[in-house]
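>>> Provide a 3D model corresponding to the input given below.
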Amino acid sequence: MHSLIYLASQSPRRQELLTQIGVKFELLLADPSEDAESLETQLPNELALVYVKRVTLAKLAAAKQRLHARGLDLAPILCADTTVALLLEDVNQGHQNNSSKEVILGKPTDHQDAKRILQLLSGKTHQVHTAVAVLSNPHINDDQPKILVSSSQVTFKSLTDEEINAYILTNEPMGKAGAYGIQGIGGCLISNISGSYSGIMGLPLFETSLLLNETGVQFSLKP
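Take a look at the predicted model:
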């Protein structure tokens, strides 16, 4: 039985959600010398579900190396990644059948990029995929991580330019996949969700609790 885990994420939402279910954790964050952002680079024609699992496992592998380099005590490592994906109609002139193209909407690079993303999401339904992975024994080379994915649908109301600009001025869209946070002011932009609220926040508690149970980690629902 493990009384503590390492969380390899700087997301305040993930820290809050783990605290909410009584998980004790220590942060295992990247050093300034690590190029953590490069792990989130999308490969050509990569589907969102494939992308979110690949990025999560890459983050977990980097966290394992970090733990070894720092000589930290043995404890399971938890990583997660959230991806927003939107299907766009690809209208082909002269063809009767139009196709859809999946576009991954990551963290905005600046306010103008946040406006672009929010304009794309306006009045549409998009997918939010969050993968969570746990490595139970980082000191065993062939220990295989366990990974689960939560997929949800989020529908935005039709947004005016004034609403988008006002939301961007709060600075909440920055640093968030899809340029919004459902747990904050961004919740005012959403007309409907189907799936996991905590998954849309960044850490699906159902899938996380399953992995913690399998790993033998103590938390509120496990004595």
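
>>> okay, CA-based contacts and neighbour counts for the rest of this
OK.

>>> which non-adjacent residue is nearest the residue positioned nearest the centre of the chain?
What sits nearest the mean C-alpha location of the chain, by CA atoms, centre = their mean, is residue 82, with 1.6 Å. Nearest non-adjacent residue to residue 82, counting by CA to CA, 6 or more residues apart in numbering: residue 130, 4.2 Å away.

>>> Could you also give me the structure for this second sequence? I'd like to compare it with the first:
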Amino acid sequence: MILYLASGSPRRAELLQQIAAPFSVLKPPGIDETPLLAEPPLDYVLRMAKQKALAGERQRQRDGSPTGWVLGADTSVVLEGSILGKPRDPAHSLSMLKSLNGRTHQVISAVALLSGGQVRQAHSITTVTFRFMEDARLAAYVATGEGADKAGGYGIQGLGGAMVASLSGSYSGVVGLPLEALVSLMDETGLEYWQTNEDG
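As a prediction, this is how the structure comes out:
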């Protein structure tokens, strides 16, 4: 069975490599990621993961690649029921970090596996608490540019990890791909992981 990752995210690719899952990368065109009116955050994240898998499947067909399972994923930072997307600019990034500063939020991460019109989905919800930091320190983090392309304006796997006081749930889900949920789907579909190089 072939696994295609419908994402240009290096973080998601690295997480698949972490569990030694053989895969190929598809880079489908972007989709409209605007939440629907009054759409609950979990519904939104699940919908986005499915839409990304569907976009990946269309790209696979355009490329003429062999059939397989296409993986779409989405992650959102949620504070008091509101979705914090990717920052528009450094000022927006700093504003989001100030809203998260010293507080607890949730990170919802969903995956969708698509093949032959069949879709399987799973998700994780992780509770993250930030330590309190002075505005100058938050501004210094924004200046690094690390969080510019990340939901909530931070990357837990990098310098942003210093802002985290505690975490309950899926660390990999906060990074962008909940491996616990994904591996369960891979077991159901027969997709492989822990594949080693027989020559090495």
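
>>> Which of the three states applies to the residue nearest to the centre of the first structure?
Applying DSSP: H, G, I helix; E, B strand; the rest coil to residue 82 of the first structure yields a three-state assignment of strand.

>>> aligned partner of it in the second structure?
Under the alignment (TM-score structural alignment), residue 82 of the first structure pairs with residue 75 of the second structure.

>>> Please look at its match and residue 151 and confirm they touch.
Yes: assessed by CA atoms under 8 Å, residue 75 of the second structure is found in contact with residue 151 at 7.1 Å.

>>> Aligned to residue 165 of the second structure, what sits in the first structure?
Per TM-score structural alignment, residue 165 of the second structure is aligned with residue 191.

>>> Give the burial count for its match, as a bare number.
Neighbours of residue 191 of the first structure under the rule other CA atoms under 10 Å: 13.

>>> wait, what's in contact with it?
Shown in contact with residue 191 of the first structure (CA atoms under 8 Å, 6 or more residues apart in numbering): 154, 155, 156, 157.

>>> do the same with residue 156 of the second structure
162, 164, 174, 175.

>>> hmm, 10 Å instead?
Residue 156 of the second structure is in contact with 146, 147, 150, 162, 163, 164, 171, 172, 174, 175, 176, counting by CA atoms under 10 Å, 6 or more residues apart in numbering.

>>> From residue 23 of the second structure, how far off is the match of residue 82 of the first structure?
20 Å (CA to CA, to the nearest Å).

>>> cool, and residue 113 of the second structure?
Relative to residue 23 of the second structure, and taking CA to CA, residue 113 of the second structure is found at 13 Å.

>>> more neighbours, the two?
residue 113 (26 against 20).

>>> Next, the mean deviation of the longest helix along the second structure compared to the first structure.
As assigned by DSSP state H, the longest helix anywhere in the second structure is helix 41-63. Per the superposition on the first structure, helix 41-63 of the second structure and its aligned residues are separated by 1.0 Å on average (mean CA distance after the TM-score superposition for the first structure).

>>> What range does that helix cover in the first structure?
Matched against the first structure by TM-score structural alignment, helix 41-63 of the second structure falls on residues 48-70.

>>> ok, back up a step: which residues do residue 113 and residue 23 of the second structure both contact?
Residues within reach of residue 113 of the second structure and of residue 23 at once, by CA under 10 Å, 6+ apart, are 3, 4, 5, 69, 70, 71.

>>> Pretty sure the third one sits in a helix.
No: secondary structure of residue 5 of the second structure, determined by three-state DSSP: strand, with no helix assignment.

>>> which residues in the first structure form strands?
Listed in chain order, the strands of the first structure (DSSP state E) span 5-7, 25-27, 77-90, 99-105, 125-135, 146-156, 190-194.

>>> Next, the buried residues of the last one.
Neighbour-count burial for strand 190-194 of the first structure, counted by 16 or more other CA atoms under 10 Å, picks out 190, 193.

>>> swap in the third one?
Buried residues in strand 77-90 of the first structure, counted by 16+ other CA under 10 Å: 77, 78, 79, 80, 81, 82, 83, 84, 85, 86.

>>> I'd like those written out as JSON lines, with distance to residue 54 of the first structure added.
Below are these laid out as JSON lines (distance: CA to CA, whole Å):
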{"residue": "77", "distance to residue 54 of the first structure": "16"}
{"residue": "78", "distance to residue 54 of the first structure": "15"}
{"residue": "79", "distance to residue 54 of the first structure": "12"}
{"residue": "80", "distance to residue 54 of the first structure": "11"}
{"residue": "81", "distance to residue 54 of the first structure": "10"}
{"residue": "82", "distance to residue 54 of the first structure": "12"}
{"residue": "83", "distance to residue 54 of the first structure": "11"}
{"residue": "84", "distance to residue 54 of the first structure": "15"}
{"residue": "85", "distance to residue 54 of the first structure": "15"}
{"residue": "86", "distance to residue 54 of the first structure": "19"}
